[in-house]
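# this is the structure alone, sequence omitted:
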């Protein structure tokens, strides 16, 4: 899908590893991310109807019948209504993606197709072309939120003249690259084709802001970040970030709260406690290694990065499969899950204190980190892909 957070952390590094191994590789996606992907060194097959979330509004028919409208974004206050319910499977967009990919394959002929978890057009195209399929599992729990996925896929398969399938796990193909150790996966999510890998740290992150570097080392250090998409979805009147800064300011910690943009930092009219630094952006993966606690929306990439650093979490899920991720964090003892509905600074501060004061969360996160360190690097996925051809 043409979403940066779906592509850059995992899909691009795998593509680059395959290119280094001598293979011909292209990423098929929409024009919204094509320039950046090309700049990172991977050729792009631009699919004309593959739209980024911010582009979907140009075609209202894509949302027809889903019960969802862009107006929901502008009214969304998670502290009032809880996580935002968004469509997690769109049959029309999937069919169009498959059609565009089949058109591209007439001249760029692949031997294997690798899809990311959220994108099923690649699965359909692989079936039509009779090609082996693999999956980069960037959102392991998301399919649990589409209970009728098998029926939806079968309707699309019928339109393409393909026979019906019995289970949606058929779309996992022959090989699935899990990006956390097996215990993260509930048993019903594990398939015979699952292999588990460690995502190596990047080497090109920017240095830390000196204001963060110079924080005194007299208190626990907390990073609060709600991802790259949440800030653009919040209603103007949402109190989520104000409550976050208030909660951090009330605790004996040093903290960084990421607001998502330079404009948001400049326009901030909320509290400015002396122990909290407001940032537009931080090199999250690097900074987590210096943290005692991560306050997160429980996006899978953030959860994976925190566990790779052995950092426990307070998870406040905001949309998509984040409630499932937050519940998994809580269930595995890696932190606590706080429902955003009814969230106040006091509620959030109590959750942060609980994790900071409870050694078991830190111990569980460290133990999970050791499991991650025992996995092969994701670059080894190239060898497994070669075996499919």
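Good, I have the coordinates. Everything numeric here is computed off the predicted structure, so don't read it as measured data. Numbering: from 1, shown residues only.
# going forward, measure contacts and count neighbours with C-alpha atoms only.
Fine.
# what helix or strand does residue 223 sit in?
Per DSSP states H and E: residue 223 is located in strand 221-225.
# packing partners for that strand?
Helices and strands touching strand 221-225, by 3 or more Cα pairs under 8 Å, 6 or more residues apart in numbering; DSSP states H and E, are strand 254-258, strand 293-296.
# residues in contact with it?
In this structure, residues lying in contact with strand 221-225 by Cα atoms under 8 Å, 6 or more residues apart in numbering are 244, 253-259, 288, 290-297.
# please redo it, this time with the cut-off set to 10 Å
By Cα atoms under 10 Å, 6 or more residues apart in numbering, the surrounding residues in contact with strand 221-225 are 215, 241, 244-245, 248, 252-260, 275-279, 281-282, 284, 287-288, 290-298, 302, 311, 313-314, 352, 356.
# can you select the buried ones from those in PyMOL?
The buried residues among these can be selected in PyMOL (16 or more other Cα atoms under 10 Å) with this line:
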select buried, resi 241+244+245+248+253+254+255+256+257+258+259+260+275+276+277+278+279+281+282+284+287+288+291+292+293+294+295+296+297+298+302+311+313+314+352+356
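# let's bring in a second one:
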């Protein structure tokens, strides 16, 4: 069978959609290899895929709270790549894959595919690029106004030259590949009339499973900003908003915040580093979320209304779509006061029309096909052997 390389970033929102696909491809008899940082190696290994371990560049997380921070985060992405690309290429020495599937921010994918002349599929854990939605144009414009543009351009030229990779520009990393996997139903995606048969809208690949977690009670409000954003003040606002309410509240505060820092907590609220999100969402009545794509899709798979509190441009696009389609509410971070959070949750708990629209969207999610359809699309594009 074929050798398929899956390249992603080690963050949950990027790697989570690919794990069920890796498992499905392995079950079909394919060999799947995944370059990986130690932090995610065990999760990949559980799928049956082969882990090609690399050591990541030591770095501090960047809070994206403005255009300049977004530019610095993009430069950091290239600096990370400069560090790990020699390791990844060495792992594939004499053992090149037949096809590469890469996350849209795993730039080693387009670089190595161009160098090796192997086909590539882009994995969109965010909104996919098309003629109608070009996030890359925004990134390029952002760098035009940034004082670190020259530093980025010089480093990109150095990486390409050092590894013998054909010329690539920043915008190229945000353009669609010859084929693209999108982890949304088409009905949710922005500008969904601008996509052609180069795209498979497979929806979320991790279905909700109520058997994986026991809720503390119902109704249940689940609060999470994902695994990257650390904002203790936001969680304190949620505690103030929801203390003593008739519903139970589960806070997933992320790996960088100590849940005990919020103690003593009221009887109806509990805090954890992380929880099994798809299982929690299967029991959730309202989800307060940063509107990361992975989280939003898992909520739609469980038909859970959302209070979106986005902090990045991509999250704001998702939050806008949630409100446009009547699937929840959206608050800017500065608007997420205890009173506004409490009101938004109360409205959604009692909103029958929103729940009806969510049930229709859940049908679209299920019809999209998930990991099996993604695996079908990958197999259809394997080169003949």
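Arrived safely. Everything numeric here is computed off the predicted structure, so don't read it as measured data.
# quick TM-score on the pair, please.
Superposed pair, TM-score by TM-score structural alignment, normalised by the length of the second structure: 0.78. Supporting alignment: 354 aligned residues with a Cα RMSD of 3.6 Å.
# before we move on, back to that, once aligned to the second structure, how far is the strand holding residue 223 of the first structure on average?
Here strand 221-225 of the first structure, set against the second structure after superposition, deviates by a mean of 1.8 Å using mean Cα distance after the TM-score superposition for the first structure.
# please enumerate the strands of the stretch 101-250 of the second structure.
120-124, 179-182, 199-201, 220-224, 248-252 (DSSP state E, counting those that start in this stretch).
# mean neighbour count, the ones you listed: which tops it?
Of these, the one with the most neighbours on average (mean count of other Cα atoms under 10 Å) is strand 120-124, at a mean of 26.
# equivalent range in the first structure for that one?
The alignment of strand 120-124 of the second structure onto the first structure (TM-score structural alignment) spans residues 133-137.
# distance of the alignment partner in the second structure of residue 43 of the first structure from residue 30 of the second structure?
When the second structure is aligned by TM-score structural alignment, residue 43 of the first structure is paired with residue 50. Residue 50 of the second structure sits 11 Å away from residue 30 of the second structure, going by Cα to Cα, to the nearest Å.
# same deal with residue 98 of the second structure?
Relative to residue 30 of the second structure, and taking Cα to Cα, residue 98 of the second structure is found at 11 Å.
# on that earlier part again, any idea which of the strands of the stretch 101-250 of the second structure gets closest to residue 173 of the second structure?
With Cα to Cα as the criterion, residue 173 of the second structure lies closest to strand 120-124 of the strands of the stretch 101-250 of the second structure, at 9.8 Å.
# more crowded one of residue 98 and residue 30 of the second structure?
Higher neighbour count among residue 98 of the second structure and residue 30: residue 98, with 20 against 17, using other Cα atoms under 10 Å.
# returning to that earlier point: redo the strands of the stretch 101-250 of the second structure as a markdown table? Include distance to residue 333 of the second structure.
As requested, the strands of the stretch 101-250 of the second structure are exported to a markdown table (distance: least, Cα to Cα, whole Å):
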| stretch | distance to residue 333 of the second structure |
| --- | --- |
| strand 120-124 | 25 |
| strand 179-182 | 27 |
| strand 199-201 | 30 |
| strand 220-224 | 14 |
| strand 248-252 | 17 |
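# ok, which of these comes nearest residue 15 of the second structure?
Per Cα to Cα, nearest to residue 15 of the second structure of the strands of the stretch 101-250 of the second structure: strand 120-124, 10.0 Å.
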